[in-house]
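Undergrad: quick one: sequence plus predicted model below, questions after.
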Amino acid sequence: MVRRIPVVALLVGILLVLAAPPAGAHALVRRSDPPDGALLDQAPRRVTITFTEAPDSSVSVVHVLDSSGRDVAAGKAVPQPGNPLTLVIPMGKVGQGVYTVTWRVVSRADGHVTAGSFSFGVGVSPAGAPTPVVAGSSSPSPSPLAAAGRWALYAGLALMLAAGVVGLVAFGGKAPPGRFVVVSWALAVAGLVIMAVAERNAVGASLARFVHSAAGRALIRQGIGLAVAGLAVLFLALRPGRTSLWALAGAAAGAMLLHAEAGHAAASPRYSWLDIGAQWMHLVAVGIWVGGLVWLLVGTRGREGTERAVAVRRFSTLAGIALIAVAVTGLQRAISEVGWPTDWRRLVDTGFGLTLLIKTAVFVALAALGARNRYVNVPRVGSAPGGISALRRTVGAEVLLAAGILAITGVLTQLTPPATLAAAAPRARPPANVVATGSDFATSVRVRLTVTPGSPGPNHFEARVSDYDTGAPVPATGVQLSFALPGRPDLGTPTLDLSKESTGMWAAHGTVLSMDGRWDVSVLVQESSNAVTVPLTLETRLPAERIRTIPGSNGQPTIYEIDLLGGASLQSYVDPGTAGRNTVHFTFFQGGGSEQPIAAAMATALPPTGAMTELHLIRFDAGHFGANVTLSPGAWRFEIHASTQNQTMYSAYFTERIP
């Protein structure tokens, strides 16, 4: 019967490995609305952030900051009803500008802290967001205090579990010395206390808030588990025997289950019970194997001859079964947290993977020593002189390696698994483009024109022609685009003939968008029996720039600071910034803060009507220009192109909404 146990364990392990789902651990951002880098026409009413695992909103903090660092969120972050992975942050009434969302959340599953930020713009390119303290998503470095606490907890639980199991299996129901078991329990309690202190420091919450958080409640549950184990230790001290050994082993295994429920395994997005079960089996198997080595050293003292040889052989068999369970459940957890073999490059690309490789190497060395004991030293115990001494030396080396594995595990549990990083990795954004849609006067044909990248110069034009009512592709025989820029009749009306890609889809490359502005586009759709014209309006894109907006107050205008090449910058503002007569100011600065002399400059204004006009610049100083302009209500975009004496070229733009 005993010989069948390894086979059964191996079969169960194979099933666990094949069923391993990808695990999540650490709450990293999966997506957000608005997304990172979005440019919005209107301010959002709320910001939503979806994480890879559920955050604990009671101790998590999210801020929405404007360019001056002021928090413009209208309330605290709360979970989205029916979706615990998503936090919702209500927004107050805000104007144009760049907004940075910073977050610091605590995972509800495993209590780990992560932080990060992203930005979006309202009427202003988000490329101008000031550099945040924490960019993207990040997790704090492993805490030495937390690692020490985990090591003590693992070691104490392993010793208590092994005291019960090894006492029952190897030593015929005889309990180990009571003082050693008490020390094991005290070690586990000390470890849990240290973990609680480290977790509270990481969360940064008051004691009352921490106790009521998910991480605090998980630690309290583990404390209750250790209290039950303490009662089992007391029972063993008062009534040593098989019953008390069973009670001790059961209490220690229960405490391990509570710990597994508060770790990486609990963050699995699907079948968390499978990951928790595998993690619990892994902890139990490690406890029996590693903790049993210590009790083997202690238990063989004072035993001689046949009794000692029988105990050693029984433990060797038990350790072999535990070794198989450790290997199989460890493989299941590795696949869950790293990925299938096709993803094993993550083992050398991430800190988690490298730490796991180190742990695996130590495990292999430990298994090699165990094999030497099994096949060389164990047969010599009781039959050859010096057999027990050789066994003790090898077991002593195993104990040292096992202590190292527990220390590595204490660090590993604080790192973000690669599977979680992959789930949170930013997806490649599609190429930037400009889209215009419209229909003919009779509303019979609809055209969707996509221009990539949508900036002045070479572009790819793609027109989707469909029936206005049914949406079915229109079997056109030809599609031609003609362009006109209001206010610039000198550019003429260039045309571009599109080629048929498929039914209803036409495309071509061209440079007809020669200048920035709002272009009038006329789409001529030629059918077999007639032709229709679809008018569109298309506004070109400008390249992203880093811009900081300093809101005006008490009659002072809003100031726009734009980063330029070589550390230079441009400071612009519209005075007074209301409908009517205004002066637009442009001042160039060198990296050191002094004014940058400009040899030549040209500026334009793009009004809400789309008819771009050139501004008459007045030089106030070597690098300071102004232009008088009459502004109507709406969004105005101002551009300036300048050069220095050494032909360094500067280009910048900003948009201001005139009330």
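TA: Looks like it arrived, so ask away.
Undergrad: contacts and neighbour counts: CA atoms only from here.
TA: Noted.
Undergrad: which strands or helices does the helix ranked longest in the chain pack on?
TA: Looking across the chain with DSSP state H, the single longest helix is helix 305-338. Where contact means 3 or more C-alpha pairs under 8 Å, 6 or more residues apart in numbering; DSSP states H and E, helix 305-338 is packed against helix 4-18, helix 144-169, helix 272-286, helix 292-299, helix 378-380, helix 418-424.
Undergrad: tell me the buried residues in the helix or strand just after the second one?
TA: Meaning helix 144-169. Of the helices and strands lying after helix 144-169 in sequence (DSSP states H and E), the nearest is helix 178-203. Using 16 or more other C-alpha atoms under 10 Å as the test for burial, helix 178-203 gives 178, 181-182, 184-196, 198-200, 202-203.
Undergrad: repeat for stretch 71-84
TA: Buried residues in stretch 71-84 (16+ other C-alpha under 10 Å): 71, 72, 73, 76, 77, 78, 79, 84.
Undergrad: the third one against residue 89, yeah?
TA: Yes. Under the criterion of C-alpha atoms under 8 Å, residue 73 makes contact with residue 89 at 6.7 Å.
Undergrad: still on that earlier bit, out of the helices and strands packed on helix 305-338, which gets nearest to residue 213?
TA: Nearest to residue 213 among the helices and strands packed on helix 305-338 is helix 144-169; the distance by C-alpha to C-alpha comes to 18.0 Å.
Undergrad: which secondary structure elements does the closest one contact?
TA: helix 178-203, helix 242-260, helix 272-286, helix 292-299, helix 305-338, helix 387-412.
Undergrad: export those helices to JSON lines and tack on distance to residue 144?
TA: Output for the helices and strands packed on helix 144-169, formatted as JSON lines (distance: least, C-alpha to C-alpha, whole Å):
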{"stretch": "helix 178-203", "distance to residue 144": "9"}
{"stretch": "helix 242-260", "distance to residue 144": "19"}
{"stretch": "helix 272-286", "distance to residue 144": "21"}
{"stretch": "helix 292-299", "distance to residue 144": "25"}
{"stretch": "helix 305-338", "distance to residue 144": "22"}
{"stretch": "helix 387-412", "distance to residue 144": "8"}
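Undergrad: for comparison:
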Amino acid sequence: MPQRIHLLVAVLAALLILSAQPTITRAHGYIVRAIPEDRAVLDRAPARLQYWFSEALEPAFSGLIVRDQAGNVIAEGGVAANDNTLLTVRLPANLPDGAYINELRPAFASDGHVIVESRVFFVGESVSGVAGAAANDQAVPLEVVWRALVLASTMLLFGVYTLYALVLVPAWGSRDHRAGWLPPRVMTRLNRIVWIALAVAIGGNLLALLQQTMVFFAADVGRVLSDGLWNVVRIGSRFGDTWNVRMALLLLIAGLHFATTQLRRDQPDTVRPFWIATAWLLPLLLGTWSIASHASGSLLWPWLAVFSDWLHGIAAGLWVGGAAALALILPAALRPYSGEDRRLALLAALRRFSRIAVVALALVIATGVYNALNWFGAPAEIATSYGESLGLKLLLIAPLLVIGAGHHIALRPERYARWSALMDRFGVRFGAFVPTLRLEALIGLGVLVLAAHLSATPVPEPELAGQTTPPPQGVQTVGATTVRVTITPGGPGVNTYDTVVMRGDQPATDVTVRLRTANPARDLRGAWHATEALGDGLYVAAGAEIDAEGRWQTLIDVTDASGAQVTRAVFAWEITQDAAVIATRDPNVFNVLALFGALAAVGFAVSPFVRRGYHQLNLDAASVTVAAVAVAATVVIVVVGILAGQEAERSYRETLNPPPQIVNDVLPTQASLARGQDLIVAQCPAWIGANDFITLTRRLDRTRDEALYAAVRDGWRDLGACAPDLRDGQRWDIVNYIRSLEGRSLDGRSLDVDAR
């Protein structure tokens, strides 16, 4: 048996070494939308570069540098102020033809991982010999070390405290031992394990902060310590926030445990409550792993992914941490016993632990399957570094399951002999139960090491990532003014409008640009946005008016420095979902089945409490009937309430903005406005200077196009109808012109299309 354990230790050491070796992988998060796409050939340089990622980024530690093919830096950018998943940079105007290299350095907020990759775009034509470099993301050995230390020690802490509360006290507890209800030799061993685990966890957490700071700043440990960079990360990043919470919880646990050691003589009755309270505190400590895990960046139900990861950690702590704690405690606990007394004491603890381990195992398997399927949407994604790491972990879990199942079966007397015979074939005698438990704990440690490596390994990049749908863009020349607009990303949701205004071949830097988005089919229009001038003729605005697929319009008014002349450009877009940034993904059948499996495991875990409550129920016919009717009525009420709420919301939306009976199909271009001005003067002369017309223009922000059309056709208040022989297109020209007066104070002045 010792030789086998030594062999297993050697195997686990080899696995640790292999897991710590650098592995070429892809990003921890990944690009879900890139504008422009890699190796795009463009007629002219874009106003800006934009890269959307699957996870939030750390603004202080992420960057984007653009170089020309000679290596000169021409622009630097970072995380967008209003979108922490977007890495963007503005480019200078009139970049010459050639190749441009974009160096991306995103730092992911969920787990602190940093990658570096480069992409290329060409202006004019492609240049041979210029290419980007894929992300050379490696599982950093130092990161694997601190993750293994902190994870293993945290699991051991959780295992010790839950073992005390759920197994040792119920199995061996006695009020004769006032300080913890367990014999002093057992409490001494428990205290020693707790202090060692706390020391390792705190030391590993300190190592984590140093390693993460080295990665964020690309600095060595000497500079990290001498310049105090670690404190910048601690107070200025999401990793630091999680680190602070984890350290605070560890120090709180250490404080509570120190209190128990001081109170065990003077107030021994307080020891057990302190241990129980700490057992309830430790799930919060495990939760810090889930918050900072890959799960928080899941595109499929992220909060459910975090919760499932947390349940997985709790179940693993109960099983693996509990087994390790039990293996460390049993030698001291069983020391005074021999023969039948020793066997009975051992079985009293193992039977209780076995029941807990079965429940924990069900949760580990079910949540583990659900968590893994979050990252695999196609067979090709299994053959990735993440898939390989997961496969290695599963290989090591297999013998752990066999030994655990053997222990569970062996605790049943009718199967005792069969188990002993089976173990004899492998040279392990059942009488030596403690060594097999140590073997289980040792394999469990190896599983935790591989789990640490898995958390440091990037998830597979799904097939839906890196979409290449070009953003909507257009250019119009009105008189001497050229307006070029790009909507990014260009799908439903929040969009950025990059507007470049040129006069001749020079950027117009002395103008004011306003922008509005409209959907004529829904008679819907957003507010006017005053754009921000970024120089070189670039004017930027953002808005969320585009909320669905369909045909949309962008209206741009360019006002000269004197305010006397306004140039109108109008762009029509066909917006599709393909251009939107991917923020979620739909579940497949395997995700749904895995979710039901996880729910079934949770149901199995709580079933003892349900059965206990069931036996206390009054199950006579009348009570059951009333309960069934109440449940059915509740379900009906909830379903009806949901349907009624959805109908009320739909009705409310239609009340606010009902579908128009007649749609304005004439673009409000400069030419349309000019025609509308001439028509209103010639065909609606009574309107000019009328008080009701001035009142109508002041209500434009809350008046729909079809209402204006009705006013032109039928009149409004004291305003008579315009000429009855007007065609529909002419009436819409008048509507477009009236709409252009929004925000103006007419006060009877003449109507001038160039002075809007």
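TA: Great, that's in hand. Being a predicted model, the structure only gives us computed values, none of them experimental.
Undergrad: map residue 314 of structure 1 onto structure 2.
TA: When structure 2 is aligned by TM-score structural alignment, residue 314 of structure 1 is paired with residue 352.
Undergrad: how far away is its match from residue 461 of structure 2?
TA: 43 Å (C-alpha to C-alpha, to the nearest Å).
Undergrad: out of those two, which sits in the more crowded spot?
TA: Remark: of residue 352 of structure 2 and residue 461, residue 461 carries more neighbours, 21 against 16, as counted by other C-alpha atoms under 10 Å.
Undergrad: check whether the more buried one really touches residue 30, as I assumed.
TA: Yes. Residue 461 of structure 2 is within contact range of residue 30, at 6.4 Å (criterion: C-alpha under 8 Å).
Undergrad: where's residue 596 of structure 2, which helix or strand?
TA: Going by DSSP H and E, residue 596 of structure 2 is in helix 589-615.
Undergrad: check residue 466 of structure 1 too.
TA: strand 459-467.
Undergrad: list the buried residues in that strand.
TA: 459, 461, 462, 463, 464, 465, 466, 467.
Undergrad: over in structure 2, find the residue span whichever helix or strand comes after that strand aligns onto.
TA: Once the chain leaves strand 459-467 of structure 1, the next helix or strand it forms, by DSSP H and E, is strand 478-484. Alignment of strand 478-484 of structure 1 against structure 2: no match, by TM-score structural alignment.
Undergrad: angle of strand 478-484 of structure 1 against strand 459-467?
TA: On the basis of axes from the mean of the first three to the mean of the last three C-alpha atoms, to 10 degrees, strand 478-484 of structure 1 is oriented at 120 degrees to strand 459-467.
Undergrad: packing partners for strand 478-484 of structure 1?
TA: Using 3+ C-alpha pairs under 8 Å, 6+ apart: strand 478-484 of structure 1 touches strand 495-502, strand 518-526.
Undergrad: of the ones you listed, which is nearest residue 93 of structure 1?
TA: Using C-alpha to C-alpha, the nearest of those to residue 93 of structure 1 is strand 518-526, at 28.4 Å.
Undergrad: what residues of the helix holding residue 596 of structure 2 count as buried?
TA: Judged by neighbour count using 16+ other C-alpha under 10 Å, the buried positions of helix 589-615 of structure 2 are 591, 594, 595, 597, 598, 599, 601, 602, 604, 605.
Undergrad: need those in CSV with distance to residue 16 of structure 2, can you?
TA: Formatted as CSV, these follow (distance: C-alpha to C-alpha, whole Å):
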residue, distance to residue 16 of structure 2
591, 31
594, 30
595, 32
597, 31
598, 30
599, 33
601, 31
602, 32
604, 34
605, 33
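Undergrad: from those, pick the one nearest residue 275 of structure 2.
TA: residue 605 (23.0 Å).
Undergrad: rewinding a little: for the buried residues of strand 459-467 of structure 1, which two are the farthest from each other?
TA: 459 and 467 (26.0 Å).
Undergrad: measure the residue sitting nearest the centre point of structure 2 to residue 147 of structure 2 for me?
TA: Residue closest to the mean C-alpha point of structure 2, counted by C-alpha atoms, centre = their mean, is residue 297 at 3.2 Å. Separation of residue 297 of structure 2 from residue 147 of structure 2 (C-alpha to C-alpha) stands at 19 Å.
Undergrad: cool, residue 559 of structure 2 as well?
TA: 59 Å.
Undergrad: who has more neighbours out of the two?
TA: Using other C-alpha under 10 Å, the more surrounded residue of residue 559 of structure 2 and residue 147 is residue 147, with 27 against 20.
Undergrad: now that one: closest residue in space, sequence neighbours ignored.
TA: residue 452 (5.2 Å; C-alpha to C-alpha, 6 or more residues apart in numbering).
Undergrad: secondary structure element for the counterpart of residue 52 of structure 2 in structure 1?
TA: Correspondence of residue 52 of structure 2 to structure 1, assessed by TM-score structural alignment: residue 50. Residue 50 of structure 1 belongs to strand 46-51 when elements are defined using DSSP H and E.
Undergrad: with structure 2 overlaid, how far apart is that strand on average?
TA: The superposed strand 46-51 of structure 1 is, by mean C-alpha distance after the TM-score superposition for structure 1, a mean 1.0 Å from where its aligned residues fall in structure 2.
Undergrad: helix or strand right after that strand?
TA: strand 61-65.
Undergrad: from the contact counts, what lies against the very next helix or strand once past that following strand?
TA: The helix or strand immediately downstream of strand 61-65 of structure 1 is strand 78-80, counting by DSSP H and E. Here strand 78-80 of structure 1 touches strand 83-90, going by 3+ C-alpha pairs under 8 Å, 6+ apart.
Undergrad: just want the angle from the strand it packs on to strand 61-65.
TA: 40 degrees.
Undergrad: how about strand 83-90 of structure 1: buried residues?
TA: 84, 85, 86, 87, 88, 89, 90.
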